[in-house]
Each structure stands twice: as structure tokens, then as C-alpha cells.
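Asks: predicted structure and sequence below. I'll ask about it afterward.
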Amino acid sequence: MPTAALVTGASSGLGAEFAAQLAARGHDLVLVARSEARLTALAERLITEHGVHAHVLVQDLTEPDAARRVTDRLAALGLSVDLLVNNAGFGTCGRFEDIAADRDHDQLLVNVVALVDLTHALLPGMLERGAGAVVNVASTAGFQPSPYFAVYSASKSFVLNFGLALRQEYRGRGIRVLTLCPGPVDTPFFDAIGTRDAAVNGSMTTPEPVVRAALRSLDRDRGYVTPGLGNALAAHLLPRRPRTLVTALAERITRKVLAPSGTTAQSKEYAA
């Protein structure tokens, strides 16, 4: 059965860049997102430029049975997945009580539930074939609690710890698991979240070097990567205890996302 790399949130940002760099490496692709027109345009470009097969799979990952629908489509296409890139995600920011509960619920469905469900669905096939890889996109926000990004940072902490645990489980069994922890990246994420102040360190990189660092780290079978010297230093040198002090320090940095009126910015759509 033919194999392919499956990328969620593939229509823009990091997802589209993952698709482009994987196509340049010769991977056939399954592109998953909600935006059919953007996925189709990307697929056509990658087919033309790299001569790969690229399949478009339109799916809203907030749907509770999203992973089953994806695997049903894969079966219909006669495809197996040898590389899963769990990239889709979105964030909310502001005071917790001002954020719509259904948005945070959807955020967890995309950032956590769909990621775990797709890994559950596709990793057993990799084990049967004796080879495969999973890349989970977390964030530097996952290294500490982040006031005004409470649900987002907690979801990314889950992704980081989940990925590291899986890597340890599957070492020596032919499966590589990498967790990508970028700092702010110039993607539609910040347009969706409603404020560029969500890039709390004030600087952004572009998707290309982030994805390049991720694929290089996957080749080297690293457990996680935090691209960029400043991001790496912040992630590894900031004390983690006492946790209440770390959280208080984080709040002094993240409070700038609050509008003068105290209103909340929150995403209108996820990276899809």
C-alpha cells in the first residue's frame, strides 16, 4: 500500500511550509484542513513543482469524529501514513472569564483531542510496518503557565509532555516522535487570535527556518526542538520552580495582550 505524509492545518502557515518542504524531499502528501480552495491550490503547486502525489482532505478537526473521518478517507484512497504532522491548532488570549467557553472547548478539541486521536489512529500502522514518524507542533508557551493564554499554554504543555512520553515508549521500535516548540512565527495565527501583541517577546520568525529545523531534528531523532537561540535560552534557562513565582513573572510579560478596556482578543478560526 502506498505511503504518504499527512499534514494537518496544511492550508497556511507552518502546515503549508511542512507540506512544501516534505514535497521537496519527495514525500507524497495528504493535506488536511477546512479550507478546500487553499488546499487545492497548494496541492496543485506541489504536484507541478515536485512531481509528488498530493491528496486534499477537507476536515474540521473540531468535529468529535474527525480522526475517524480522516482514516476512512485514507482507506478509500488506499493510503497508509508513514509521517504524521499534527500541526493544526489555534489560540485564545485575554482574561479567562471573557473568553467564550465554546471557543476554548474547540481549542482543546483541535490542539489536544484531534492530535491524540489521529496519533492513536495512525501509529499502529507504522508499528506494523516497523517504521514511521510523528511530529507534534507545540510552542514555547508550553514550557510554563501563561496567564491570559491559560488554555492555549496548557494545551501546548500537554502536547510537549505527550510527545516526549511517546518518544520514550517507541524508541527502538522504529518510530520517531518529535515535538516542535517554536516561538512566535509570522503566520495567520496572529491574525486569527486578534492581536500581534500575542507575540509576547516582540519578535517573530518565518515558517521556513522553523520547519527546516524541525525536519533536521527529526532526521537526527531528537525528542524536541525549540528553533532560534533566544527561544531556546528562554525555554531552558528560565527557572521552573517555584511555579507560582514563574507564573507571576510570566504574567508581567503576557498582560500586554489585554486591551486598555480590559477586553479580550480571541481567535476566530484555527490554523487550517
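Replies: That came through, no problem. Predicted model only: the values in this text are computed from it and were never measured.

Asks: C-alpha only now, for contacts and for neighbours.
Replies: Will do.

Asks: any idea how far residue 251 lies from residue 3?
Replies: Distance, residue 251 to residue 3, using C-alpha to C-alpha, to the nearest Å: 45 Å.

Asks: then residue 254?
Replies: 42 Å.

Asks: if you count surrounding residues, which of those two has more?
Replies: residue 254 (20 against 15; other C-alpha atoms under 10 Å).

Asks: residue contacts, the more buried one?
Replies: 146-149, 198, 200 (C-alpha atoms under 8 Å, 6 or more residues apart in numbering).

Asks: now render those as JSON lines, adding secondary structure and distance to residue 62.
Replies: Listed next are the contacts of residue 254 as JSON lines, based on DSSP: H, G, I helix; E, B strand; the rest coil; distance: C-alpha to C-alpha, whole Å:
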{"residue": "146", "secondary structure": "coil", "distance to residue 62": "24"}
{"residue": "147", "secondary structure": "coil", "distance to residue 62": "24"}
{"residue": "148", "secondary structure": "coil", "distance to residue 62": "22"}
{"residue": "149", "secondary structure": "coil", "distance to residue 62": "19"}
{"residue": "198", "secondary structure": "helix", "distance to residue 62": "23"}
{"residue": "200", "secondary structure": "coil", "distance to residue 62": "27"}
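
Asks: and here's the other structure:
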Amino acid sequence: MTVNATDSIRRHGIGKNIAVITGASSGLGEVFYETIARRYPDLDEIWLIARRKDRLARLAVRFPDIRAQVRSLSFDLADPASYDALAAMLANEKPVVRTLINNAGVERDGLFRNASARDIHAMIDLNVMGVTMVNHVFLPYMCEGSFEVITGSVSSFAPIPWQAVYSASKAYVRFLARALHEEERRRGVNILLMSPGNMNTEMNVKGASGGKLGRLPYLDLSREVERTLIMAECGRAGYTPMLFYKLYYAFTKLMPSALAVKVASLEDGGTVRQQC
């Protein structure tokens, strides 16, 4: 008979209690780290996963007074080999993943036909494959009472011209998260999809974005991260911060898709026509 990782943890009581944060080196991931370090003092370890070793090293020593050991793990989650390495670490150490923040992602805006193949692959590899494989690797080590936050986006509510691949990748994340919420709730593990709007991060610096995107309201990241964790603890399936974005979600559900896609479009200029 095959014994999976979760059964082994429950039966033998082995493994440290850990939190895992992907995309931890900046932006939303960094705020999740700051909040988790303060909010969950009984953790044994916090695993910070991102590509940039220097940023991770600085983050690891930011809170010298916390009980948890902070581990900096430099992995490119767009590289399939990263998941083999993480799976091997987990199989060797058999931790109990109490909190998983599945946050790594990348965004590129612009007309699809002008996009570089590199940017298209980056969004699909990280936003789709990365989010999926993080779940596949870590979910077996989560037990009753554990929870995961998956970072989605308000861009998933409707197709967005001039952000076609990114919005499509986040629509995939939305469906994945909702399905996993239903699967995992049966064993007491909660999966929550956080769908944020504009955030003042390296990927979207406040005041630097032009056009329609730059005019949308920005979130208070510290406040919304705290609220997200509370909702994840309580078993909620999703959270969209800020009334403006909640109303946008309602609009996309009530309006015909032909209208929603025009309102969601990031194009500000006039129509560009090309004679064929």
C-alpha cells in the first residue's frame, strides 16, 4: 500500500511547521513575508523562494528576533528543474506546510502581435506552469488547518486587449484555484484566491504607468495582506480587495462579454488599421 506524504506526517508527527512564500523578493511577496513573520510566531521555518539571491539574503536577516529560521531558496520557477529540486527537499525533510503563498508571477502589457516570444513564454511559464507546479509539489505536505493563498488578478475577470496573455494566464489561475479549493476542503486545507488590482510594486510603480492602467486606484498592501490571511484562515475561497474592484467584478459578470472586453481594454488611443 502506498503512503503519501500527508498520511506519513499525520501518522508519525514528524516535520517542522513551515510557511512557504514564492515570489518573495519584492512587492506583494515581500509584504506577505513581513506579515507572516509577525503574525505566526510559532512557525519553525519560513521558506522564501525567488530568483534573486541578493534580495533573498537581505530579507532573511530582516527580522532577527523571530523564532522561525528563514531559509533563502533561489529558484527560477519558470524552470521545470526547480520543481524536482524542491520535491527532493520536501521528501527529505518532510515538513508540515502550514501556510503557502503561491505568489510568483510576471506581467507584460502591449499589443499581442508586437510582443516578444520571450515575454509570452515568461508569462505562460511562470503564471500558468509555475502556479500549477507549486501546488503539485507542496500540497501533499499540507494538513488539516493549513491554507494557501494564490495570487490572481482583477485582470482575470474579463479578457483584456493590450494585456491578452496576462489576463488569459490569470483566468487559468482563477479556475485552478476554485477547483483546488473544492478538492482540498475535504481534508481541511483551504485554498484562497486573492485577486488584487493595482499595487505599488516593482512591476507596477505608482505614478509610472500611463494610460487607463495608471488611473486605477492602488491598494494598501499591508492592510490587504492582513485581511487576506484572516480570510484564508477562515476558509474563504476568494478575496477581491477594494470596493472599486469588487464593483468591476460584478460589472464583468452582469454585462455581455462584448461590452466587458471593450471597457477592460487598456488601449487609450484611436483605432489602428492596417491595410492587407
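Replies: Received it, and whenever you're ready, just let me know what you need. A quick note: this is a predicted structure, and the numbers were derived from the prediction, not measured.

Asks: turn the contacts of residue 254 of structure 1 into CSV, columns for distance to residue 42 of structure 1 and neighbour count.
Replies: Output for those, formatted as CSV (distance: C-alpha to C-alpha, whole Å; neighbours: other C-alpha atoms under 10 Å):
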residue, distance to residue 42 of structure 1, neighbour count
146, 34, 24
147, 36, 22
148, 34, 24
149, 31, 23
198, 28, 25
200, 31, 16
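
Asks: and the strands in the stretch 101-250 of structure 1, which stretches?
Replies: Taking DSSP state E, counting those that start in this stretch as the test, the strands found in the stretch 101-250 of structure 1 are 132-137, 175-180, 224-225.

Asks: winner for burial among those strands?
Replies: When you average the neighbours per residue for each of the strands of the stretch 101-250 of structure 1 (mean count of other C-alpha atoms under 10 Å), strand 175-180 leads with a mean of 26.

Asks: by how much does that strand deviate from structure 2 on average?
Replies: Aligned to structure 2 and superposed, strand 175-180 of structure 1 gives a mean residue distance of 0.4 Å (mean C-alpha distance after the TM-score superposition for structure 1).

Asks: what sits up against that strand?
Replies: If you take C-alpha under 8 Å, 6+ apart as the criterion, strand 175-180 of structure 1 is touched by 126-127, 130-139, 159-160, 163-164, 166-167, 170, 214, 217-218, 221-226.

Asks: and these, which are buried?
Replies: Buried subset of the contacts of strand 175-180 of structure 1 (neighbour count, 16 or more other C-alpha atoms under 10 Å): 126-127, 132-139, 159-160, 163-164, 166-167, 214, 217-218, 221-226.

Asks: where in structure 1 does stretch 230-237 of structure 2 fall?
Replies: Aligned by TM-score structural alignment, stretch 230-237 of structure 2 falls on residues 216-223 of structure 1.

Asks: and that stretch, how far out from the chain middle?
Replies: 17 Å (C-alpha atoms, centre = their mean, to the nearest Å).

Asks: contacts for that stretch?
Replies: With contact meaning C-alpha under 8 Å, 6+ apart, stretch 216-223 of structure 1 is reached by 135, 163-164, 167, 176-179, 224-225.

Asks: hmm, 6 Å instead?
Replies: Residues outside stretch 216-223 of structure 1 that contact it (C-alpha atoms under 6 Å, 6 or more residues apart in numbering): residue 178.

Asks: all set now, cheers.
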